[in-house]
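*Asks:* Have a look; sequence and predicted model below, questions after that.
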Amino acid sequence: MELEAIYKRVIGLDVHQAQVTACALIEQSDGTTRAEQRQFGAFKRDRRALAQWAAALSPDEVVMESTGIYWKSPYAALEAVGIHAKVVNARHVKNVPGRKTDVADAQWLAMLARAGLLRASFVPPARFRELRLVARQRQNLVGQLAAEKNRLHKVLTDSGVRLGVVVSNLHGQSARAMVRAIIAGQPPHEVLKYASRRLRASREDIFDALQGDLSASHLFVLNELLAHIEEIEARIARFDARLLEGLATEREALALLQTIPGVDQIGAAMLLVEIGTDMDVFGSADRLASWAGVCPGNNESAGKRKSGHMRRGNRYVRRLLCEFAHAASRTQCVFKSKFQALVIRRGYKRSIIAIGHKILRTIFFMLKRGEHYRDSATDYEALSVQRNAPRWIKALTKFGFIEPTRV
């Protein structure tokens, strides 16, 4: 039994680092099918030749595997000539082992595409793909920053300075000033002057925590670590500015996402460049969650439910959703109550993933409908009035808008 042809002109591309193998299946006027196979290199001139060859055939479908990052430059070359190729999951088009060659893989892709059996993966517009580079590098820098901060804490502890015991954040404004003073070689009673009065620890405890045995090597390493930390922080600030500048036209979507508990401006921007603003490409919230890899997998055979491990999905989106879930679980909202109900029986990590899943589904409907977040458990307007009413009344009375109450 042969596969029924839905498309008459298709091209399958087997993409590798150094070459691209192409197979075109063209249905002739007499009903026969002509196969044309070509091989192209991976350089710019080769990608341009590939795009020109594909455009000359006027294909109905062009498909390629999502092989690492190698598919991106051929995809952009095809996009430049008006061809929007389908990037498909390699697991969905796996050929029979023992019969695999580059030519056979390209032909197999073309056959499946001709029968309409392939579903394209989500590929954002070119503008968002470029901003993805900025957002993902920013995430890498944040990881480097956290690692360097931990190293600085470790070196301080190694020298006997227990500053981390008396401050909640070793890199807050007050603690950073004290670390700089320590590196400058100031004695503990001078370093103590930089301690904020808002610190909960007593002055005696802070003074005792500053006592240590810092050698010349300790001071050298601390100085280099602090310089590197400040350099990374400045670099992250530049990445933030570049990311927000690139999303200047998406202010409405950014504002919508920031109404969700736990989502700040940078988090909203980094999520937008990953999932885009057009939710019609996913079709449903279930498909979006499956693509991101934050929902259980389906694995059933002979009526038996097997392991439901999550798929890998988009690790950048999953990381952002976990950050949002951590923050939302500490605010007054429906996500907090859901987290508290789950964590008892499912554990902390699974509960965080479940809250991230719920947040992503909420984001889908918000972007699709263009509506801001409305919490089903908390009236934020009433909460704001409750917190600020005394201050508002005092100000209105001061400027004569209402009469002062008399007892």
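*Replies:* Now that the structure is in, tell me what you want to look at.
*Asks:* C-alpha from now on. contacts and neighbour counts both.
*Replies:* Fine.
*Asks:* now Arg38: how far from Arg200?
*Replies:* To Arg200, Arg38 is 72 Å away according to C-alpha to C-alpha, to the nearest Å.
*Asks:* hmm, I was thinking of Ser290
*Replies:* 45 Å.
*Asks:* just Glu371 next, same as before
*Replies:* Separation of Glu371 from Arg200 (C-alpha to C-alpha) stands at 42 Å.
*Asks:* Which one of those two is surrounded by more residues?
*Replies:* Glu371 (14 against 11; other C-alpha atoms under 10 Å).
*Asks:* which ones are touching the more buried one?
*Replies:* Shown in contact with Glu371 (C-alpha atoms under 8 Å, 6 or more residues apart in numbering): Leu256.
*Asks:* quick one: secondary structure of it?
*Replies:* At Glu371, secondary structure determined by DSSP: H, G, I helix; E, B strand; the rest coil is coil.
*Asks:* now Ala255
*Replies:* Recorded secondary structure, Ala255: helix (three-state DSSP).
*Asks:* could you point out which element follows the top helix by length along the chain?
*Replies:* For the chain, the longest helix by residue count, based on DSSP state H, is helix 126-158. With elements assigned by DSSP states H and E, the helix or strand that comes after helix 126-158 is helix 163-166.
*Asks:* Now for Ile266, which secondary structure element holds it?
*Replies:* In the assignment (DSSP H and E), Ile266 maps to helix 265-275.
*Asks:* Whatever helix or strand comes next after that helix - contacts with which helices or strands?
*Replies:* Going down the chain from helix 265-275, the next helix or strand is helix 285-292, by DSSP H and E. On a contact count with 3 or more C-alpha pairs under 8 Å, 6 or more residues apart in numbering; DSSP states H and E, helix 285-292 meets helix 315-328, helix 348-369.
*Asks:* Next, the residues that contact the helix or strand Arg176 falls within from outside, please.
*Replies:* Per DSSP H and E, Arg176 falls inside helix 173-183. If you take C-alpha under 8 Å, 6+ apart as the criterion, helix 173-183 is touched by 163, 167, 169-170, 188, 191-192, 194-196, 219, 222-223.
*Asks:* Please look at Val165 and Phe207 and confirm they touch.
*Replies:* No. Using C-alpha atoms under 8 Å, Val165 makes no contact with Phe207, being 11.7 Å away.
*Asks:* want to compare, so here's the second one:
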Amino acid sequence: MLEDASIKLSSVAWSVTTVSARVMLRAMIGGERDARVLAEMAKGKMRSKIPDLAQALEGHFDDHHARMAAAILDRLELVERALADLDEAIRFQCLPWAHEIELLQTITGVGEKVAQVIVAETGADMSRFGSAARLAAWAGVAPGVYESAGKRTPTGKRHGNKWLTAMLVEAPGSVARMRGRNYLAAQHARLTKRRGAGRAQIAVAHPILVVAYHMLSRDEPYRDLGADWLARRNDEAHTRRLVAQLERLGHTVQLDPVA
């Protein structure tokens, strides 16, 4: 509808439903048409884009567009109020597991909704699964393996609990925006380069669920391994391989760290 009125708000604001965008839309609905005045209504970080906003808000937004925009915004706000009521109802039902949900939110990328779904689908009782590997297989985030004649072949992810899998795959999305500043973000970046973003989402969902299993089993918060953990582990393994090769050649190896 805004495009029809030549209003290019979506080219400047990441969403036309942000606080700043809604303030401008409500002003336009109320009769304000001066693009510069509308742009000055921007809030927070959007104020740095005022010149671009002033250009984007130049158009032919008339009374018909105002009626349409008002109807759309009213419906949107009605849905948002309903969602807020449902969120509150879910939060109330989750009160018996408030501690577990708070604990899970210490995991990088896991917010309240993801934590609620983990608790809802697993019951927060990890003893029923026996191991983190069984939990991951049950959820459908463990890599599948086809075995025939003693040969094991990867087959992608397994089928599992679709509700839990869907939410676990959402978590790596927020992890990716952290640009490798922690273990999960570094793993996501590494896998994205090798296998693409889609497969990286599934691959990172697996360690998130494994971490959740151990945290709930031990009642401990998340402790990040650090963005360089994979590199350090590979260096240590490489060192062990080189030492083993030298020892097989009959040498005694003593490692002294560099000062």
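*Replies:* That came through fine. Just so it is clear, the structure is predicted and the values come from calculations on it, not from any experiment.
*Asks:* quick revisit: looking at the helices and strands packed on helix 285-292 of the first structure, which is nearest to Gly276 of the first structure?
*Replies:* helix 348-369 (9.5 Å; C-alpha to C-alpha).
*Asks:* quick one: buried residues of the helix or strand just after the closest one?
*Replies:* Going down the chain from helix 348-369 of the first structure, the next helix or strand is helix 380-398, by DSSP H and E. When neighbours are counted by 16 or more other C-alpha atoms under 10 Å, no buried residue of helix 380-398 of the first structure is found.
*Asks:* And stretch 361-375 of the first structure, by the same measure?
*Replies:* 361-368, 372-373.
*Asks:* what's the matching range in the second structure for that stretch?
*Replies:* Counting by TM-score structural alignment, stretch 361-375 of the first structure pairs with residues 210-224 of the second structure.
*Asks:* what do we get in the first structure for Leu9 of the second structure?
*Replies:* Using TM-score structural alignment, the partner of Leu9 of the second structure in the first structure is Leu163.
*Asks:* Can you name the residues that contact that match?
*Replies:* Applying C-alpha under 8 Å, 6+ apart, we find Leu163 of the first structure in contact with 156, 170, 175, 206, 209-210.
*Asks:* Tell me which two in those are the farthest apart.
*Replies:* Using C-alpha to C-alpha, the contacts of Leu163 of the first structure span at most 14.2 Å, a distance reached by Leu156 and Ile206.
*Asks:* sorry, back to before: are there helices or strands packed against the longest helix of the first structure, and which ones?
*Replies:* In terms of contacts (3+ C-alpha pairs under 8 Å, 6+ apart), helix 126-158 of the first structure is packed against helix 216-246, helix 265-275.
*Asks:* Let me have the ones you listed in TSV, adding mean neighbour count as columns.
*Replies:* Formatted as TSV, those follow (neighbours: other C-alpha atoms under 10 Å):
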stretch	mean neighbour count
helix 216-246	16
helix 265-275	21
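*Asks:* Out of those helices, which gets nearest to Leu109 of the first structure?
*Replies:* When those are compared by C-alpha to C-alpha, helix 265-275 sits nearest Leu109 of the first structure, at 26.2 Å.
*Asks:* That closest one vs the second structure, mean deviation?
*Replies:* Comparison of helix 265-275 of the first structure with the second structure after fitting gives an average deviation of 1.9 Å (mean C-alpha distance after the TM-score superposition for the first structure).
*Asks:* Now do that helix: distance to the chain's middle.
*Replies:* Here helix 265-275 of the first structure is found 7 Å from its chain centre; the criterion is C-alpha atoms, centre = their mean, to the nearest Å.
*Asks:* Not counting sequence-adjacent ones, nearest residue to the aligned partner of Leu256 of the first structure in the second structure?
*Replies:* In the second structure, the residue matched to Leu256 of the first structure (TM-score structural alignment) is Leu103. Sequence neighbours aside, Pro221 is the residue nearest to Leu103 of the second structure in space, at 5.6 Å (criterion: C-alpha to C-alpha, 6 or more residues apart in numbering).
*Asks:* And Met178 of the first structure, how far from His171 of the first structure?
*Replies:* On the measure of C-alpha to C-alpha, Met178 of the first structure and His171 of the first structure end up 10 Å apart.
*Asks:* In JSON lines: the helices and strands packed on helix 285-292 of the first structure, plus distance to Leu112 of the first structure.
*Replies:* As requested, those are exported to JSON lines (distance: least, C-alpha to C-alpha, whole Å):
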{"stretch": "helix 315-328", "distance to Leu112 of the first structure": "28"}
{"stretch": "helix 348-369", "distance to Leu112 of the first structure": "31"}
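*Asks:* Number of residues surrounding Cys295 of the first structure?
*Replies:* The criterion is other C-alpha under 10 Å. On that basis, Cys295 of the first structure has 22 neighbouring residues.
*Asks:* Can you name the residues that contact it?
*Replies:* Contacts of Cys295 of the first structure by C-alpha under 8 Å, 6+ apart are 289, 310, 354, 357.
*Asks:* Next: Asp63 of the second structure.
*Replies:* By C-alpha under 8 Å, 6+ apart, Asp63 of the second structure lies in contact with Ile29.
*Asks:* now swap in Trp163 of the second structure and tell me
*Replies:* Contact analysis of Trp163 of the second structure by C-alpha under 8 Å, 6+ apart lists 117, 121.
*Asks:* counterpart of it in the first structure?
*Replies:* Checking TM-score structural alignment: Trp163 of the second structure goes with Tyr316.
*Asks:* hang on, the earlier thing: where does the helix holding Ile266 of the first structure end up in the second structure?
*Replies:* Aligning helix 265-275 of the first structure against the second structure (TM-score structural alignment) gives residues 112-122.
*Asks:* what do you get for stretch 72-90 of the first structure?
*Replies:* Using TM-score structural alignment, stretch 72-90 of the first structure lines up with nothing in the second structure.
*Asks:* swap in stretch 34-47 of the first structure?
*Replies:* Using TM-score structural alignment, there is no partner range for stretch 34-47 of the first structure in the second structure.
*Asks:* Ok, stretch 204-214 of the first structure next?
*Replies:* Aligned by TM-score structural alignment, stretch 204-214 of the first structure corresponds to residues 51-61 of the second structure.
*Asks:* what's that stretch in contact with?
*Replies:* With C-alpha under 8 Å, 6+ apart as the test, stretch 51-61 of the second structure has contacts from 2, 5-9, 11-12, 28, 33, 35-36, 38-39.
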